[in-house]
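A.B. asks: Need the 3D shape of this:
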Amino acid sequence: MGTLPDETRTATLEAFADTIVPGARRHPGDRAVAGASPTGGAVAAGAIELIEWDATGISEDLTGYARSLDEHARAFAAQRGLTLDGDAPAFVALPFEERTALVRALTAPGHPEKSLWVLLALFCYMAYDSAAHLNTADALAAGHPGLTAMGVTPPGPDGLWRYSAWSYGRPLARLHPHTTASGSPA
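C.D. replies: Got it, this is the predicted structure:
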């Protein structure tokens, strides 16, 4: 199995991430990001950066993921009588609705590779909903699409998060009488 060009691997993985959390195209000729949403999705949130992070445990296998996804896309297209454009990796060449149908099949109960595809999908979603690969304050300052969409508030000027109202609408307990001004127990 030869090597896969980096741009092919990246485009295929971006198309997968965009299928999990769709986003706006980055430019008019963008094929990996289908433009199924008017706002930034997983790709804009840094899904590729997150899955390439060695802390995920899957970064060494990303070429295999991309190769397998393209193989599944070719078989899926043949099964449905679709002709794929040879100017793009097979998964990227699928129309967005067909990408979605393929990912649904790969992550369905009983699919022999389900756990692999669900794992990749979880990391793509994690980039969007938690920016796990970024400092939260920095991500918010840069306008991270997921954190912004969820309404995560930025920290105060000192870099700390404080909330004027308790999440339950009341304090959960009275402060211990020996608690210091910094919040530490005495």
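A.B. asks: From now on I want contacts and neighbour counts done on CA atoms only, so please keep to that.
C.D. replies: Noted.
A.B. asks: count of neighbours near the nearest residue to L69 once chain neighbours are set aside?
C.D. replies: With sequence-adjacent residues excluded and distances taken as Cα to Cα, 6 or more residues apart in numbering, L69 is closest to F91, at 6.5 Å. Neighbourhood size, F91 [other Cα atoms under 10 Å]: 30.
A.B. asks: To compare with the earlier structure, here is another sequence to fold:
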Amino acid sequence: MRRIPERKVDIGPDATITLEAYADTIVPGEKRWPGDRAIAGVSAGGGAVASGALDLLRWDATGIHDGLEDLADRVNDHARAYADKAGLTLDPAVPPFVSLDYDERVRLVQALTAPGHPEKDFWVLLSLFCNMAFDSAAHLHTAEALAEGHPGLTAMGITQPDADGLWRFQDFGYGRQLADPHPDTTPTGSPA
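C.D. replies: Here you go, the predicted structure:
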């Protein structure tokens, strides 16, 4: 299968860790190492970050790739304001959003994605892409993602393709075959 040429945007370390923390808030996973500040570690197994959320966000096919630094700055500004209002002390060693504990991150993301928030569209879109990395591996070829043990596809029970790279299912979704294949269907399953 020929892959579409892609361009991935480079982002700085503060934007990277901030967007990782955002992605982990959307689909949490386990820490990558004991001192991991981006991943809160509230779930077992890999979450959005381990599923490649940053690769998907940085991919030019998303259309948000060029605005990632700005989104990271914006969520950090919101985290600063949230912390001030809640009387929280932020750790200056990491970006403000990363400094929030998981529950505070969740509350902030809920506020940003709530109906009526003036920037809701940005945060919903960012959240959808983080979720997409986990539940569809849109930035990867499905067979390759499965071969590498993609956390989301594995968690959903997506099976490996047959040896020829095609998926065939022994059981019908409704417990029975609903229709016969069209007589002109090729052996690969394509219509003639």
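A.B. asks: So after superposing, what's the score?
C.D. replies: Once superposed, chain against chain, the TM-score is 0.93 (TM-score structural alignment, normalised by the length of the first structure); 181 aligned residues with a Cα RMSD of 1.5 Å.
A.B. asks: ok, now which ones touch the residue nearest to L69 of the first structure?
C.D. replies: When contacts are counted by Cα atoms under 8 Å, 6 or more residues apart in numbering, F91 of the first structure touches T12, A15, F16, L69, D70, A73, R74, R99.
A.B. asks: Just give me the match in the second structure for it.
C.D. replies: Residue pairing (TM-score structural alignment): F91 of the first structure is matched to F97 of the second structure.
A.B. asks: what's the mean distance for the helix or strand where its match lies versus the first structure?
C.D. replies: Taking DSSP states H and E as the definition, F97 of the second structure sits inside helix 96-99. For helix 96-99 of the second structure, the mean deviation from the first structure after alignment is 0.2 Å (mean Cα distance after the TM-score superposition for the first structure).
A.B. asks: What's the first helix or strand after that helix?
C.D. replies: Next along from helix 96-99 of the second structure, by DSSP H and E: helix 102-112.
A.B. asks: ok, H176 of the first structure to S164 of the first structure distance?
C.D. replies: H176 of the first structure sits 20 Å away from S164 of the first structure, going by Cα to Cα, to the nearest Å.
A.B. asks: How many neighbouring residues does L68 of the second structure have?
C.D. replies: Neighbour count for L68 of the second structure, taken as other Cα under 10 Å: 21.
A.B. asks: can you check P185 of the first structure too?
C.D. replies: 11.
A.B. asks: How about R107 of the second structure?
C.D. replies: 12.
A.B. asks: do you know how far the corresponding residue of the first structure for it is from A32 of the first structure?
C.D. replies: When the first structure is aligned by TM-score structural alignment, the residue opposite R107 of the second structure is A101. With distances taken as Cα to Cα, A101 of the first structure is found 16 Å from A32 of the first structure.
A.B. asks: again, but for E14 of the first structure
C.D. replies: Distance from E14 of the first structure to A32 of the first structure, by Cα to Cα: 6 Å.
A.B. asks: and for stretch 51-69 of the second structure, what span of the first structure is it aligned with?
C.D. replies: Against the first structure, stretch 51-69 of the second structure falls on residues 45-63 (TM-score structural alignment).
A.B. asks: ugh, typo on my part, it should be stretch 127-141 of the second structure
C.D. replies: The aligned range for stretch 127-141 of the second structure is 121-135, by TM-score structural alignment.
A.B. asks: Check which helices and strands the longest helix seen in the first structure sits against.
C.D. replies: For the first structure, the longest helix by residue count, based on DSSP state H, is helix 62-80. Of the remaining helices and strands, those touching helix 62-80 of the first structure by 3 or more Cα pairs under 8 Å, 6 or more residues apart in numbering; DSSP states H and E are helix 6-20, helix 90-93, helix 96-106.
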